[in-house]
Each structure stands twice: as C-alpha cells, then as structure tokens.
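Peer 1: coordinates only, sequence not included:
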C-alpha cells in the first residue's frame, strides 16, 4: 500500500528572497558600491536625454522648455561639420584598432615569456607607469619633443642639416600622433587583462608541449593565443562599441587652429557648442547619437562574432 507523501508548502516569494539576501549578505555588500555607481551615474542621468528633443533654456528648466521634436537631429545631420566629425572620429578609432589594439596582446605574451621574476616586475612597472600620467603631462611632453622651435626631435633634425618638420601643426600627422600618444600611455595598462587571462592557462599544457618537442613559438601559437582568444574577442567587441568616442582631453589639448579640419570630433564639438556656446540641446543630441551608434556597433559585432562560431558577450 503506497502512502502519499505530503509536499511541503512553498514559502512566499518575498520570504525566499529575504532568506537568500541574508544568506549572501556579504556578497551584496561587496557589490553595493558598483551598483550605486551605475544607478547614480548611468541610469539617473537618463532623464537628461529629453533635452535633445527640446529647445532647452536653463532659466525655464527642463519641463518649461518647449518641445521641438527631432529638429536638433535633423540640423546636426544636415550640417557639413557632422560628416567631418564622423570621418575624424572613425579614422582615429580605426587607427587605434589597427595599430594599438594588438600591441597589449603582444606585450603581454612577451612579458609572460620572461623567466626572471625581478626583471619581469621591473618591466611591468615601467610599462604601467604612463597610464597614471594626466593628458596635460603627456601633451606637454609631446610639445617638448616635437615642437618646431624647442622640440628635441626638430633640434636633432636641424642639427643633421635638414629642415624642421611641423609635427604639431601639420594636419597630415595629427591622427598618427594621437594614436602614438595613446599607445605610449595606455598599452602597458592594457596588458593587465591579457596577463590575467594567460595566468589561467593550465601549466600542464605547456609541459605536454615541451615533452612533444614544441618550441616556445609553437607553444605561444597553439596554447597561449587560443587560451586568450575569448578575452581578445570580448575586448574587441567592447572596443568597437566605443568607435564614436575619442579621448576628449587628449584631442582638446592637442588641437590648434591649423589642424581643426582633422581634429574636430563629437566630444570636442559637444563641448564647444554645448558648454562654451550655450547650446546645451545640441550637445546632448551629439551625446545621444554617440550612444546609439555605440549600441548598434556592439550588437552588430557581437552578432558577427557568434556567427563565426565564437563566444560573444551574451
């Protein structure tokens, strides 16, 4: 004779949530600062996007300013400077992806191959150091190195009997100069994530490769690079999502009237028009356009990566 087993009554949803919260309370406390950061600085400012659809007047406030629909967007897209900014922004970012993105990967692999721990740590500290310098310092160092009158490089060039080169005022050099500055400042810091990914590789794979007679280059090609490929893909997708962003401080400090045609980007335009010019609605419109472009690029790149058989970010 079978006896019926009475099922235990399920606890209410709120009780279960509260019990889970108490059980993992320290994890939630640990995550609280990050959650508050995103709420205060990422979600709360969303209401400000309404300014892009208004003729905003600070004296009338957000709700007192009249609605103008998509007028700010149509005027932005119709202006010639929009296409110049689009070209400059994407060109600088494409230079960064082609020339800068692979360098932290190569540098991380090279640092990982160093066997002398003291020498390795010294080199890591040296390549990390530029990240902590402000762009004001980096721009000042660039001026000291490349200016026509006091620049060390031009003094060497003139000392060799050649004519000085206008590195800072020639528009042909601006995109490359911005890329080289970013590489010098950020490449070392970018190796941290790749070194962490390499550290997670099973040492047994290298031991087995050594027993099979594989050289160091073959171990890197067949073990290290495949192991960090998911990290490379995720960072590349996130990098593509910032294609409409260019370092505002860097471009602003390196800008001058002779290179404006290649240096005007969305960030500097929003600052010039929105803050200095008082057209806050136009500045918000530019920022909203950048956000939409970034979202589209992230979705497209993630979709493409998954179609190619790799893991995306979601």
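Peer 2: Nice, thanks for sending it over. Keep in mind that what you see is a predicted model, and the values were worked out from it rather than measured. Residues are numbered from 1 along each chain as shown.

Peer 1: From now on I want contacts and neighbour counts done on CA atoms only, so please keep to that.
Peer 2: OK.

Peer 1: residues in contact with the nearest residue to residue 50 once chain neighbours are set aside?
Peer 2: Distance criterion CA to CA, 6 or more residues apart in numbering; nearest residue to residue 50, sequence neighbours excluded, is residue 62 at 7.9 Å. By CA atoms under 8 Å, 6 or more residues apart in numbering, the residues touching residue 62 are 50-51, 56.

Peer 1: Name the SS class of residue 62, please.
Peer 2: The three-state label given to residue 62 by DSSP: H, G, I helix; E, B strand; the rest coil is helix.

Peer 1: Quick check: it vs residue 40, distance?
Peer 2: 19 Å (CA to CA, to the nearest Å).

Peer 1: Likewise for residue 195?
Peer 2: 32 Å.

Peer 1: More neighbours: which of these two?
Peer 2: residue 195 (19 against 10; other CA atoms under 10 Å).

Peer 1: Quick check: the gap between residue 229 and residue 287.
Peer 2: Between residue 229 and residue 287 the computed distance is 32 Å (CA to CA).

Peer 1: Which of those two has more residues huddled nearby?
Peer 2: Neighbours per residue (other CA under 10 Å) separate residue 229 from residue 287, with residue 287 holding more: 18 against 15.

Peer 1: how near is that one to residue 245?
Peer 2: Per CA to CA, residue 287 is found 10 Å from residue 245.

Peer 1: list the residues that contact both of those two?
Peer 2: What both residue 287 and residue 245 touch, as defined by CA under 8 Å, 6+ apart, is the set 266-267.

Peer 1: another structure for you, compare them:
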C-alpha cells in the first residue's frame, strides 16, 4: 500500500524533495554543532576531542555583568519590531487590496518591494545621508525651519527608533506578499452579500477581510516569535558607535565582539543556543495560546 501510494503521488513527492533536502542539509544536519556549547572547543583538537566543560559557557554568560544590559537592549528592539513592524505589512496589504486600479496597484507594490533587495550597507548609508549633522537632509530642514541640529546618529534616545524605522522601510513591502496572497483567497461573493446587506467598506474590512486572514496573521506572529531575540547583526553593527553602544549592544553584536573576533566559538554557540531556547519557549507558549482561542496554530 505504501509503495502504491508513493508511486501514485510520485510527482508531488518529487516537488517536495528539493525543499526537504534543503532543510536536512542546511538546517538539521548542522545542528550537531550546538554540542560545542558544552565543550571548550579547540580547532586543532577537533569537535570530538575538545574537552567537555558542561554549562561553563552558560554560567559565564549569565554571570556576565553585561548580560542584563544585552538582554534589555535585545528585548526592547525585538518588542519594537513586534509592535511597530509586524502590523505594518498587514496594513499595507489591506490598503493595496482596496486599490481597484491594477496599474496603480502594481506600481505601488513594486515601489514598496524594492527596499527589500537593498543590502543593509546601502540602507544604513541612506540613513546616514538623511540623519548626519553635517549636511544631512533632516538637520538641514530643521535649520531652515528655525530649529537646532539633532545628533541622531550618536543619540541613545533615537537609536531604537532609527533601527525600527529602517526595518519598517526595508522589509514592509516584502512582508505584504503573504498577506496579499491570503487576501486573494477571500471569496468575492462574501463582499457582494455584504454590500447587499448595506455594509460599507469599513464593515466589509472588519467582518470579512480581517477574519479571512486572521489565521495567517497568527501563524506568522508565532513564527516571528521564534526569532524574537534575532535583532539582526549587520544593521545594528553598522549603526553602532561609542556614543550609542549603551542602548545598541545586543546579543548578536556581543557574540561577534567576544565570541567570533576572539575565537571563542563555544561561548558564541552558547549564546546562540540560549537565544534559540528562548524562541522555542515563546513559540510553544504562543501556539498554546492560539489554540486556546480556537485557532489552529502551527502544530
């Protein structure tokens, strides 16, 4: 029976094979490397011969005076992303879905997609052009309006706002793709029935559109929580300087400075494993909460 079923659906399984191989080779197979978090890994000794040290690196991480600062900075940036960035692709997708002129819709879609394909080096470079105190567009505008220059790039108060704004500008368009795909599956007859009952556009949005994509929103939110502490290395590393390091140093930049640059691979792996465990806990809790409210969740 099993062989017959495999043969009957062979083309479907063949289509799944590349994705399955990708995850097996690049996601699951490298996971054995997390064991170096419990070893004092020495490259010349190799993976198996490096001495086992148990939770030594985790003790070092949690006893580090900088741990609270790192966790606070990472948590706040991650929370900003959840509160301000995550809803934005939904809002943009809803707005694009309301456009009836196809050409205008495609032009707007293209414009909001383009930033995703820019590297963080380019995005940060653009931010510097706008925010620098010497000739930056924002400060020039403030001076012309009679105000004073603001030191955005070295300010602790502005750092998190700038980081979150850059993420919103770069990734919002790309995030709308999934929501637009979900919106395309809404039955048009539901809108026709709602219009016949006298529902305006806002009522249709609230009672038809949002419920139709609610499960998609919840699933993506749960998956997002799995990367809650992954604030991104390249962007923050490029924006960091001596003046804003107090609020800008996060786990990713700390791992690079202490773990990678100094060759402390076991310690950097321990930090990464800690972040993964936090993400796993958040995913499990969010999934249980979603099921409690009647949603399917991710498993």
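Peer 2: Yep, it's here. Fair warning: this is a prediction, and the values are worked out from it, not measured in the lab.

Peer 1: Can you classify the aligned residue in the second structure for residue 181 of the first structure as helix, strand or coil?
Peer 2: The equivalent of residue 181 of the first structure in the second structure is residue 166 (alignment by TM-score structural alignment). Counting by three-state DSSP, the backbone at residue 166 of the second structure sits in helix.

Peer 1: for the longest helix belonging to the first structure, packing partners?
Peer 2: When the first structure is parsed with DSSP state H, its longest helix is helix 280-307. On a contact count with 3 or more CA pairs under 8 Å, 6 or more residues apart in numbering; DSSP states H and E, helix 280-307 of the first structure meets helix 71-78, helix 225-240, helix 266-270.

Peer 1: which of the contacts of residue 62 of the first structure show up in the second structure as well?
Peer 2: Retained in the second structure: 51, 56, out of the contacts of residue 62 of the first structure (criterion both residues aligned by TM-score structural alignment, their matches' CA atoms under 8 Å).

Peer 1: Using a markdown table, lay out the contacts of residue 62 of the first structure together with distance to residue 135 of the first structure, neighbour count and secondary structure.
Peer 2: Compiled in a markdown table, the contacts of residue 62 of the first structure are given as follows (distance: CA to CA, whole Å; neighbours: other CA atoms under 10 Å; DSSP: H, G, I helix; E, B strand; the rest coil):
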| residue | distance to residue 135 of the first structure | neighbour count | secondary structure |
| --- | --- | --- | --- |
| 50 | 32 | 17 | helix |
| 51 | 30 | 24 | helix |
| 56 | 32 | 23 | coil |
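
Peer 1: Looking at the contacts of residue 62 of the first structure, which is nearest residue 206 of the first structure?
Peer 2: residue 50 (56.0 Å; CA to CA).

Peer 1: And the closest one? What does it align with in the second structure?
Peer 2: Taking TM-score structural alignment for the superposition, residue 50 of the first structure sits opposite residue 35 in the second structure.

Peer 1: How about residue 73 of the first structure?
Peer 2: Counting by TM-score structural alignment, residue 73 of the first structure lines up with residue 58 in the second structure.

Peer 1: Spatially, what comes nearest to its match if we skip its sequence neighbours?
Peer 2: Nearest residue to residue 58 of the second structure, sequence neighbours excluded (CA to CA, 6+ apart): residue 270, at 6.2 Å.

Peer 1: My read is that the one you found contacts residue 57, right?
Peer 2: Yes - the pair residue 270 of the second structure / residue 57 is scored as a contact, 6.3 Å apart, by CA atoms under 8 Å.

Peer 1: Look at those two and report which has more neighbours.
Peer 2: Neighbours were counted for residue 270 of the second structure and for residue 57 using other CA under 10 Å; residue 270 has more, 26 against 21.

Peer 1: can you pull the contacts of the more buried one?
Peer 2: For residue 270 of the second structure, the contact set (CA under 8 Å, 6+ apart) comprises 34, 37-38, 57-58.

Peer 1: Provide a ChimeraX selection command restricted to the buried entries of those.
Peer 2: Those of the contacts of residue 270 of the second structure that count as buried under 16 or more other CA atoms under 10 Å are selected in ChimeraX with:
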select :37,38,57,58
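
Peer 1: Now render the contacts of residue 270 of the second structure as JSON lines, adding distance to residue 141 of the second structure.
Peer 2: Formatted as JSON lines, those follow (distance: CA to CA, whole Å):
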{"residue": "34", "distance to residue 141 of the second structure": "50"}
{"residue": "37", "distance to residue 141 of the second structure": "51"}
{"residue": "38", "distance to residue 141 of the second structure": "54"}
{"residue": "57", "distance to residue 141 of the second structure": "50"}
{"residue": "58", "distance to residue 141 of the second structure": "49"}
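
Peer 1: State the distance from the aligned partner of residue 102 of the first structure in the second structure to residue 185 of the second structure.
Peer 2: In the second structure, the residue matched to residue 102 of the first structure (TM-score structural alignment) is residue 87. Distance, residue 87 of the second structure to residue 185 of the second structure, by CA to CA: 20 Å.

Peer 1: Can you pick out the residue with more neighbours from these two?
Peer 2: Using other CA under 10 Å as the criterion, residue 87 of the second structure and residue 185 rank with residue 87 on top: 15 against 10.
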